[in-house]
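> Sharing a model prediction with you, sequence too.
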Amino acid sequence: MRTDEQIQTKIEELKAIAATPSFRKVSFFGDDNEAAIEAQVEVLEGRLTVDDVDEREEIGDFTEHQYHSAYDAANWLADDASTDPVAGWDGLH
């Protein structure tokens, strides 16, 4: 599990990306990037697990784009270094 400091740093980085004037709020495919970042922040703030994210997707709380972003954040929380939630936004801000 990540430390509180690591989690807070990722939250701040994600919020900074979303606040960047050049951030693409909607993807080329019409996906809501801003909502996807909000889902990641929600996962990090709530310390949600992959199972929690799966449950939220099953009841319709997340679009597919939000789900994949939230899933990456939950995996990162579980110490999966290959799913850095910030790195997924490279090139979109």
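Thanks, I have it.
> rest of the way, CA atoms for contacts and neighbours
Fine.
> helices and strands around the helix or strand harbouring Glu34, which ones?
Following DSSP states H and E, one finds Glu34 within helix 33-46. Counting contacts by 3 or more Cα pairs under 8 Å, 6 or more residues apart in numbering; DSSP states H and E, helix 33-46 packs against helix 4-19, helix 64-77.
> Could you identify the helix or strand that succeeds it?
Assigned by DSSP H and E, the successor of helix 33-46 is helix 50-58.
> Report the angle between that next one and helix 64-77.
With axes from the mean of the first three to the mean of the last three Cα atoms, to 10 degrees as the basis, helix 50-58 and helix 64-77 are set at 170 degrees to each other.
> any idea which of the helices and strands packed on helix 33-46 is most buried?
Most buried of the helices and strands packed on helix 33-46 by mean neighbour count (mean count of other Cα atoms under 10 Å) is helix 64-77; its value is a mean of 23.
> Return the set of buried residues in stretch 35-55.
35-41, 43-44, 47-50, 52-54 (16 or more other Cα atoms under 10 Å).
> A further structure is provided below for comparison with the first:
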Amino acid sequence: MKANRPTFNQVADELARLKAVLPRVPKFSGFGDNNHAAIEAQIKVLEDHMSRDDVHDCFGEDAVLFDFSQNTLDCALTALDWMTGDQAADEGLISAGWEAIAK
């Protein structure tokens, strides 16, 4: 079952949470993934109301503006799925995972 599409205010609240958690999350994961780049990608998706094509153009393998990272692309797609209501109903806010590892 899919989640409901968030309201404008819910998207604004999630943007605020992501921006607040960004400086408290370690820059790199134990796997070497750039957590900050992933959060910044999620912020961009929500701020720019990106489409799936936009996300792939911006963060995919052929992206010009950003170095490709599968983790960053996956996180951007997670934000897109949350924003469009395409995630599973039992999945929570995208910021919750980052808050769990924040200092």
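Nice, thanks for sending it over. In this text the structure is predicted, and so the values were computed from the model without any measurement.
> Send over the TM-score of the superposed chains.
Scored against TM-score structural alignment, normalised by the length of structure 1, the superposed chains reach a TM-score of 0.83; 91 aligned residues with a Cα RMSD of 1.8 Å.
> on that earlier part again, quick one: which of the buried residues of stretch 35-55 of structure 1 is nearest Met1 of structure 1?
Of all the buried residues of stretch 35-55 of structure 1, Arg47 has the smallest distance to Met1 of structure 1: 9.4 Å, by Cα to Cα.
> ok, the closest one - contacts?
74, 77 (Cα atoms under 8 Å, 6 or more residues apart in numbering).
> and if you look at Val21 of structure 2?
95, 98-99, 102.
> Report the central residue of structure 1.
Compute the mean C-alpha point of structure 1, and by Cα atoms, centre = their mean the closest residue is Gln40, 2.4 Å away.
> which position in structure 2 aligns with that residue?
Matched to structure 2 by TM-score structural alignment, Gln40 of structure 1 sits across from Gln42.
> Next one: the alignment partner in structure 1 of Thr72 of structure 2 relative to Leu92 of structure 1, how far apart?
Aligned counterpart of Thr72 of structure 2 in structure 1: Gln66 (TM-score structural alignment). Distance of Gln66 of structure 1 to Leu92 of structure 1, given as Cα to Cα, to the nearest Å: 16 Å.
> what do you get for Ala18 of structure 1?
10 Å.
> One more: Ala16 of structure 1?
Separation of Ala16 of structure 1 from Leu92 of structure 1 (Cα to Cα): 12 Å.
> correct me, but Arg24 of structure 1 touches His93?
Yes - Arg24 of structure 1 is within contact range of His93, at 6.6 Å (criterion: Cα atoms under 8 Å).
> Have a look at those two and say which one is more surrounded.
Using other Cα atoms under 10 Å, the more surrounded residue of Arg24 of structure 1 and His93 is Arg24, with 17 against 14.
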